[in-house]
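A.B. asks: Quick one, fold the following:
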Amino acid sequence: MRIMKVTMLNHPHSIQKEELPPMAMALGFFDGVHAGHQRVIETAKNIANERNWKSAVMTFDPHPSVVLGKKHEKIRYITPLDEKIRMIEQLGIDHLFVIRFTSDFARLEPQQFIDQYIIGLNVQHVVAGYDFTYGRCGNGTMDTLPEHSRGLFTITKVDKLAYDGEKVSSTKIRCLLTEGQIEEANRLLGRPYRITGTVVHGDQRGRKIGFPTANVECDDDYYLPKTGVYAVRMKVKDKWVNGVCNIGYRPTFKHPDERFMSIEVHLFEFDHSIYGEEVTVEWYKHIRQERKFNGVQELVAQIEKDKQSAIKYFQNEAE
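C.D. replies: Predicted coordinates for the structure are as follows:
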């Protein structure tokens, strides 16, 4: 896999056009890097390859609503920035530009944005979704882009991607995650939903009852699925291992003051110490909701059922 160059830009940037190669660039926020986003990015990549340019993506951080004050609660992402960078690199892009979205940047008029961040970065072709907006108050649209281009770059507008008549969108995927509909979310993502985190020490309760778990601590910017039990795969040291995951508040053992969500993964046929390791968890099927049991024996019996459900799921997938 090619190594993607990542450039973090603060406004105003100081890059000179002559410093950069000709590029075909995909523009968007791309939270989730879902199937629709992948179509936009792949289009830019294909055009770059056809014309012997470099392929590029431009995205923004944080979400504009954080700066523009449209939302007061904490913003969580299907793909926080580090995860988004990993996903875009896997698509084989040459250069990623991450623009720090600030109040000053938000005040740029549409023409100023195009002059400084498209023409000024030697972009020869722009690819974006039909609903992409740019400039102050989002006044720039795909309809105004030809005028703002000053004839210095060409444009491809990508129509919406829909499944069963419904637009593939980050908003829809977040709703599906909230409802625990992980298989449908994965269909719209065009890949399994995933998180990346670090294995940390837990209270060893799983090991004591015969089901050792890896406690995964992830960035609190992740938009996590509904609490419950899921069939998952976890990547440990470049190897994927099947398992079953409980995400939630562990009601059977819950301390009254425990308010933090835990992600505990029991891996099948795996018995290695992986504390401190960075791992990736991919989520495949919602098995059941989280619930409180009347005792440890009842919990152990249910975990065994969950494990068998996950094993059966992966066996069916392999056939």
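
A.B. asks: When you work out contacts or count neighbours from here on, use the C-alpha atoms and nothing else.
C.D. replies: Will do.

A.B. asks: any idea which helix is longest in the protein?
C.D. replies: helix 296-318 (DSSP state H).

A.B. asks: can you give me the helices in the stretch 51-200 of the chain?
C.D. replies: In the stretch 51-200 of the chain, the helices defined using DSSP state H, counting those that start in this stretch lie at 64-68, 81-90, 103-106, 110-117, 145-148, 170-178, 182-189.

A.B. asks: what's the closest of those to residue 276?
C.D. replies: Among these, the nearest to residue 276 by C-alpha to C-alpha is helix 81-90 (18.2 Å).

A.B. asks: Proceed likewise with the subsequent sequence, for comparison:
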Amino acid sequence: MQVITSKDYNSFKSDNTCLAIGAFDGLHKGHQLIIKRAIKIARKNNYPAAVLSFHPHPLKIIAGKNPPPAVVSRHQKISLLEEMGVDYYFEQEFNQEFAHLRAEDFINNILIDKIKVNTIVVGDDFRFAYKNEGNVDILREMGKIHNFKAEIISQLHASDDRISSTRIRNLLKAGELKQAKKLLGRPYQICGEVIHGKKRGRKMGFPTANLKLETNYALPPEGVYAVKVNIDQQEYIGAANLGYNPTFNNQEISFEVYLLDFKKDIYGKRLCVDLIEFIRGERQFKSKEELIEQMQQDILYTRQLLC
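C.D. replies: Below is the predicted model:
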């Protein structure tokens, strides 16, 4: 998959593009339905299959607010789109100039002139352009005028409620990992770079990988989780601790992963951690010995569950 940022749109030379458009901030099953439809049309007609999305989050630019916690990072979004079979990912820089672009200009100057769309696929709640003046009806009308097709996909529901990134964030906050997985179509995953920590785990015989998270993730409750970890496209089993390590009075939240039967040096590596099952909540222990005993039980449970 080729990633093309908005400053490089002119480098795109194909035509008859089948394009899915959206924020796709969770790449959940609802988003996947839209993208898979675009890919299906593209493959049937031998068109390029493409996705257009936005970076940074529009809220940061329009309202000057911090966006909601992320369900996927930019890096994860790109990887997932590539796995789905997308040929081109157009990443539109969301800045003040773009935020003030009128609907007709967005369609003419970007979708037609630069991306050369033949077919556009969006969700039925799709809004675009200055003050959200553009909607699916305008997209259809502009399609008739400029000779492109606009296909509108009805929102996907689960348990009589619409699948959305907000709903997934709420499930994660409540610790409902299995329900979040159903809506995502995959385990919830947190990625980050392994950095040097305080090395307390190593001194206790349980060396952990301390992760610097690559985005402001939506986080589940603090505690210990059974996890699967991807390192350099290899999968490993582990137990992860999310929280403040109250036994040691930490002031900042940390995410540390103990990998079972693993001895390699992975400082500086990017790890992606699938949260499989909640084991227990975080609590303060009276001594290091009591903590070590509990960690042994956590690891034994993880091994029984995932191995």
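
A.B. asks: List the TM-score for the superposed pair.
C.D. replies: Superposed pair, TM-score by TM-score structural alignment, normalised by the length of the second structure: 0.94. Supporting alignment: 305 aligned residues with a C-alpha RMSD of 1.8 Å.

A.B. asks: What is the equivalent residue in the second structure for residue 266 of the first structure?
C.D. replies: Aligned by TM-score structural alignment, residue 266 of the first structure pairs with residue 258 of the second structure.

A.B. asks: need the contact list for its match.
C.D. replies: Shown in contact with residue 258 of the second structure (C-alpha atoms under 8 Å, 6 or more residues apart in numbering): 206-209, 238-240.

A.B. asks: and the helix or strand harbouring it, how far from the first structure on average?
C.D. replies: Using DSSP states H and E, residue 258 of the second structure sits within strand 254-259. Superposed on the first structure, strand 254-259 of the second structure shows a mean distance to its aligned partners of 0.8 Å (mean C-alpha distance after the TM-score superposition for the first structure).

A.B. asks: Report the angle between the next helix or strand after that strand and strand 254-259.
C.D. replies: Next along the chain after strand 254-259 of the second structure, taking DSSP H and E as the criterion, comes strand 270-281. Interaxial angle, strand 270-281 of the second structure versus strand 254-259 (axes from the mean of the first three to the mean of the last three C-alpha atoms, to 10 degrees): 100 degrees.

A.B. asks: Distance from the strand holding residue 258 of the second structure to the middle of the chain?
C.D. replies: 20 Å (C-alpha atoms, centre = their mean, to the nearest Å).

A.B. asks: ok, residue 116 of the first structure - contacts?
C.D. replies: Residue 116 of the first structure touches nothing, counting by C-alpha under 8 Å, 6+ apart.

A.B. asks: ugh, typo on my part, it should be residue 294 of the first structure
C.D. replies: Contacts of residue 294 of the first structure by C-alpha under 8 Å, 6+ apart are residue 252.

A.B. asks: what's the helix or strand for it?
C.D. replies: Going by DSSP H and E, residue 294 of the first structure is not in any helix or strand.

A.B. asks: counterpart of it in the second structure?
C.D. replies: So, by TM-score structural alignment, residue 294 of the first structure is matched to residue 286.

A.B. asks: now do residue 190 of the first structure
C.D. replies: Using TM-score structural alignment, residue 190 of the first structure sits opposite residue 185 in the second structure.

A.B. asks: before we move on, what about residue 122 of the first structure?
C.D. replies: Using TM-score structural alignment, residue 122 of the first structure lines up with residue 116 in the second structure.

A.B. asks: same deal with residue 140 of the first structure?
C.D. replies: Looks like residue 140 of the first structure aligns to residue 134 there (TM-score structural alignment).

A.B. asks: Likewise for residue 214 of the first structure?
C.D. replies: Matched across to the second structure, residue 214 of the first structure falls on residue 209, judged by TM-score structural alignment.

A.B. asks: Burial check on that match, number of neighbours?
C.D. replies: Using other C-alpha atoms under 10 Å, residue 209 of the second structure is surrounded by 25 other residues.

A.B. asks: Ok, residue 160 of the second structure next?
C.D. replies: Around residue 160 of the second structure there are 7 residues (other C-alpha under 10 Å).

A.B. asks: State the distance from it to residue 107 of the second structure.
C.D. replies: 34 Å (C-alpha to C-alpha, to the nearest Å).

A.B. asks: Likewise for residue 13 of the second structure?
C.D. replies: In terms of C-alpha to C-alpha, residue 13 of the second structure sits 18 Å off from residue 107 of the second structure.

A.B. asks: higher neighbour count, these two?
C.D. replies: residue 107 (22 against 9).

A.B. asks: re earlier: OK, contacts around the nearest residue to the match of residue 190 of the first structure once chain neighbours are set aside?
C.D. replies: Of all residues not flanking residue 185 of the second structure in the chain, residue 29 sits nearest, at 6.0 Å (C-alpha to C-alpha, 6 or more residues apart in numbering). Shown in contact with residue 29 of the second structure (C-alpha under 8 Å, 6+ apart): 156, 163, 183-185.

A.B. asks: can you rerun that using 10 Å?
C.D. replies: Residues counted as contacts of residue 29 of the second structure (C-alpha atoms under 10 Å, 6 or more residues apart in numbering) are 35-36, 155-158, 163-164, 181-186.

A.B. asks: Over to residue 195 of the second structure?
C.D. replies: 209-212, 266-270.

A.B. asks: And those residues, which of them are buried?
C.D. replies: Among these, those buried by neighbour count (16 or more other C-alpha atoms under 10 Å) are 209-212, 270.

A.B. asks: just to revisit the earlier point, the helices of the stretch 51-200 of the first structure into a markdown table, with extra columns for distance to residue 29 of the first structure?
C.D. replies: What follows is the helices of the stretch 51-200 of the first structure, written out as a markdown table (distance: least, C-alpha to C-alpha, whole Å):
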| stretch | distance to residue 29 of the first structure |
| --- | --- |
| helix 64-68 | 9 |
| helix 81-90 | 10 |
| helix 103-106 | 14 |
| helix 110-117 | 15 |
| helix 145-148 | 17 |
| helix 170-178 | 10 |
| helix 182-189 | 15 |
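
A.B. asks: Please identify the deepest-packed of the ones you listed.
C.D. replies: Of all the helices of the stretch 51-200 of the first structure, helix 182-189 has the most neighbours on average by mean count of other C-alpha atoms under 10 Å, namely a mean of 21.

A.B. asks: How far off centre is that one?
C.D. replies: The answer for helix 182-189 of the first structure is 12 Å, by C-alpha atoms, centre = their mean.

A.B. asks: Then stretch 160-168 of the second structure?
C.D. replies: That offset, for stretch 160-168 of the second structure, works out to 15 Å (C-alpha atoms, centre = their mean).

A.B. asks: I am finished for the moment; much appreciated.
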